[in-house]
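>>> for reference, the sequence and a predicted model appear below.
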Amino acid sequence: MLEEIDWKLLDLLQADARLSNQELAERVGLSASSCWRRVKALEEAGIIRAYRAEVDAAKAGLGFHAIIHITLTRHSGAVVERFTQEVMRHDEVLDCYATTGAMDYHLRVQCRDLQAFNDFMERSLFRQEGIAQVQTHLVLRPVKVQRSLPRP
């Protein structure tokens, strides 16, 4: 179970992972060495998995954004394994979630443009055996994109 001070550190790092240890320590009221030990413990426990830069996709030339809903023909180990391996091969797939409900998987895909998206679909999902249904929803604009986790 995380303590309040750990959550404060996580909140700060999720907002700006470039904060120095000294800045973190000052903002949460710890010594630099105590702060470093707590952050190191969060890393070693796997709570902090990585530090990354957030990139503006459109400014980086990836202006096409879609959500794809997939239904498989069956849920045998071989079909699921083939599908997940195919998803993992493509950088265009940013996220893939296996879910309950009418659709089995939900993919978030980012591409340069409609042609690049069509190329991705034709060389990947449309050739994949075991897919019964594909529904694509174009993202018109983000309404809420939250990068930091809420506190439990």
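Good, I have the coordinates.
>>> only C-alpha atoms for contact and neighbour calcs from this point on.
Fine.
>>> need the residue closest to the centroid of the protein.
With distances taken as Cα atoms, centre = their mean, residue 95 lies nearest the centre of the chain, 5.1 Å away.
>>> confirm that that residue sits in a helix.
No. Using DSSP: H, G, I helix; E, B strand; the rest coil, the secondary structure at residue 95 is strand, not a helix.
>>> for comparison:
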Amino acid sequence: MPDTTDRRILRHLFADPSQPNSALAERAAVTQASLWRRMDRMKNTGVLRAIETRIDWRALGWEVEVSLRFTLDKTEPRAFDEFIAAARAVPEVIEIQTFLGSVDLRLSVIARDMAHWQQIYRDSILTLPHVADSDALMLVSTIKDAAELPL
């Protein structure tokens, strides 16, 4: 379990993941050697999985994001596997999540504009297998997008 120092390191890491380790060690009030050992331990125990780059799709010209919720026809034993395989093959699908409850899966899909979204919807989404019901939510704005916990 992370101690107070580990949580301090994580808070500063979340604040600026691109900072060099020397700056992170200074901000977290630990030596660079201690920082390295603690980060290595947190990686080995699964607390830290990766330090990753987040892409702003809108800055690259992908203006439309749609969240699609699906309920699958569960009379087919391979429905989940076949649906997920087909969804993974759609390049514009950037996230696939599964759920318990009335919704089985959620896809996040990006498109350059509404015409591109219509093409993706007709050519790729409507052809996904074993769909019993679906619902689409178009992203208007993101108010909060935070992965950090109150450490």
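Cool, got the structure. Given the structure is predicted, the values throughout are model-derived calculations rather than measurements.
>>> picking up where we left off before, now do the contacts for the residue nearest to the centre of structure 1.
If you count contacts by Cα atoms under 8 Å, 6 or more residues apart in numbering, residue 95 of structure 1 has them with 106-109.
>>> and the furthest pair within those residues?
106 and 109 (9.7 Å; Cα to Cα).
>>> shared neighbours of the two, anything?
The contact lists of residue 106 of structure 1 and residue 109 share 67-68, 95, where a contact means Cα under 8 Å, 6+ apart.
>>> how far away is the residue nearest to the centre of structure 1 from residue 120 of structure 1?
Per Cα to Cα, to the nearest Å, residue 95 of structure 1 is found 15 Å from residue 120 of structure 1.
>>> how about residue 31 of structure 1?
Per Cα to Cα, residue 31 of structure 1 is found 51 Å from residue 120 of structure 1.
>>> where's the residue of structure 1 positioned farthest from its centre relative to residue 13 of structure 1, distance?
Of all residues in structure 1, residue 31 has its C-alpha farthest from the mean position, at 32.9 Å, by Cα atoms, centre = their mean. Taking Cα to Cα as the measure, residue 31 of structure 1 falls 17 Å from residue 13 of structure 1.
>>> what do you get for residue 84 of structure 1?
Distance, residue 84 of structure 1 to residue 13 of structure 1, by Cα to Cα: 31 Å.
>>> same check, this time on residue 152 of structure 1
In this view, residue 152 of structure 1 and residue 13 of structure 1 are 17 Å apart by Cα to Cα.
>>> more neighbours: those two, which one.
Between residue 152 of structure 1 and residue 13, residue 13 has the larger neighbour count (other Cα atoms under 10 Å), namely 18 against 4.
>>> now that one: closest residue in space, sequence neighbours ignored.
residue 19 (7.1 Å; Cα to Cα, 6 or more residues apart in numbering).
>>> aligned against structure 2, show me the partner of the one you found.
With TM-score structural alignment as the criterion, the equivalent of residue 19 of structure 1 in structure 2 is residue 19.
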